[in-house]
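Visitor: Whatever this is, show me its structure:
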Amino acid sequence: MKLVPVGDGPAIVACNSCRFSAADKDDGEGRRGGALMVAALRAIQASDPGYAELKVEEMPCLFACTEFCTVHLRGAGKVGYVMGRFAPEEDAARAILDYAVHYSASEVGQVPYKAWPDGVKGHFIVRTPPAGFVVA
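Guide: Presented below is the predicted three-dimensional model:
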């Protein structure tokens, strides 16, 4: 394993090797769900300047294999979130990016439930404390 330095701004880190679904490793053409999710996130991000401040990063295996199509939302000094069980398509990518915009604007990473896009509800797996902090 090699660690690659990246910025500490708001980022969506997508698992590029995730399964396509709970039942299938790939889409039948050899494309993994994670790789398709990365492509969808980047396509939606490129289509809307409102997502410009967000970074879409990728890495192999977030170790949430049973959850398929997982992403980790993180930002410096903010609580992070791992979300999964997404279909690797543009609707899911847009919901993730929309949530990430609210997340980025928040002080500590907490987004009021009423601001959550429907496409992320039910997809949260874990929340992670920022380095040096816990939630009280």
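Visitor: Please count neighbours and contacts with C-alpha atoms only from this point.
Guide: Noted.
Visitor: A strand includes Ala100, no?
Guide: No: read with DSSP: H, G, I helix; E, B strand; the rest coil, Ala100 is helix and lies in no strand.
Visitor: number of nearby residues for the nearest residue to Phe20 once chain neighbours are set aside?
Guide: Excluding its sequence neighbours, the residue lying closest to Phe20 (C-alpha to C-alpha, 6 or more residues apart in numbering) is Gly33, at 3.6 Å. Applying other C-alpha atoms under 10 Å, we find 27 residues neighbouring Gly33.
Visitor: Please generate a structure for the following sequence too, so the two can be compared:
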Amino acid sequence: MLRAAEPGAAVVVCSTCRFSAAAREDEGGRRGGALLAEALRAVQAEEPDLAGVAVQEMPCLFACKRYCTIHIRAPGKVGYVLGDFAPDREAARAILEYAARHAASEEGVVRYAQWPDGVKGHFITRTPPEGYLCT
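Guide: Just a heads-up that it's a prediction; the model follows:
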């Protein structure tokens, strides 16, 4: 069930996530999570400064009441699960900008003033790194 992933900062995309609150798939039969992963990689191709965070896919993050869900993680840092994104480049850019700031931070905590507008209101949970609890 588990497969190895490259260590380091990553945005893990739920590849099977719904397209939207109202639809499982777009008009072409594609899931929102798969489209969001494509958009993330397209933004990275256009903006190499955002390519330092890996885009990884896995089926189902178990946030099924939400759609286009992602997990931002890095070793030894607080992680975050976010959702309810449109699977487009604007959302992808905001996610990658936040993930890059998260990766550059000491503990995975990014000051609110540095959050891109596109991630505000999308946070679902935060997860402590193994061996630590948040204070």
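Visitor: before we move on, the earlier item: quick one: contacts for the residue nearest to Phe20 of structure 1?
Guide: Gly33 of structure 1 makes contacts with 16-21, 25-27, 68-69, 87-88, as judged by C-alpha atoms under 8 Å, 6 or more residues apart in numbering.
Visitor: Doesn't Ile95 of structure 2 lie inside a helix?
Guide: Yes: applying three-state DSSP, one finds Ile95 of structure 2 inside a helix.
Visitor: Tyr103 of structure 1 versus the most centrally placed residue in structure 1, what's the distance?
Guide: Nearest to the geometric centre of structure 1 sits Val71, at 3.0 Å (C-alpha atoms, centre = their mean). Val71 of structure 1 sits at a distance of 14 Å from Tyr103 of structure 1 (criterion: C-alpha to C-alpha, to the nearest Å).
Visitor: just Phe63 of structure 1 next, same as before
Guide: 23 Å.
Visitor: More neighbours: which of the two?
Guide: Comparing Phe63 of structure 1 with Tyr103 by other C-alpha under 10 Å, the one with more neighbours is Tyr103, at 26 against 11.
Visitor: Ala35 of structure 1 reaches Val13, doesn't it?
Guide: No: assessed by C-alpha atoms under 8 Å, Ala35 of structure 1 is found out of contact with Val13, at 11.9 Å.
Visitor: Name the residue in these two with the higher neighbour count.
Guide: Each of Ala35 of structure 1 and Val13 has its neighbours counted (other C-alpha under 10 Å); Ala35 has more, 23 against 20.
Visitor: Can you name the residues that contact the residue nearest to that one when sequence neighbours are not counted?
Guide: Of all residues not flanking Ala35 of structure 1 in the chain, Asn16 sits nearest, at 4.5 Å (C-alpha to C-alpha, 6+ apart). By C-alpha under 8 Å, 6+ apart, the contact set of Asn16 of structure 1 is Arg32, Gly33, Gly34, Ala35, Leu36, Met37, Val38, Glu58, Met59, Pro60, Cys61.
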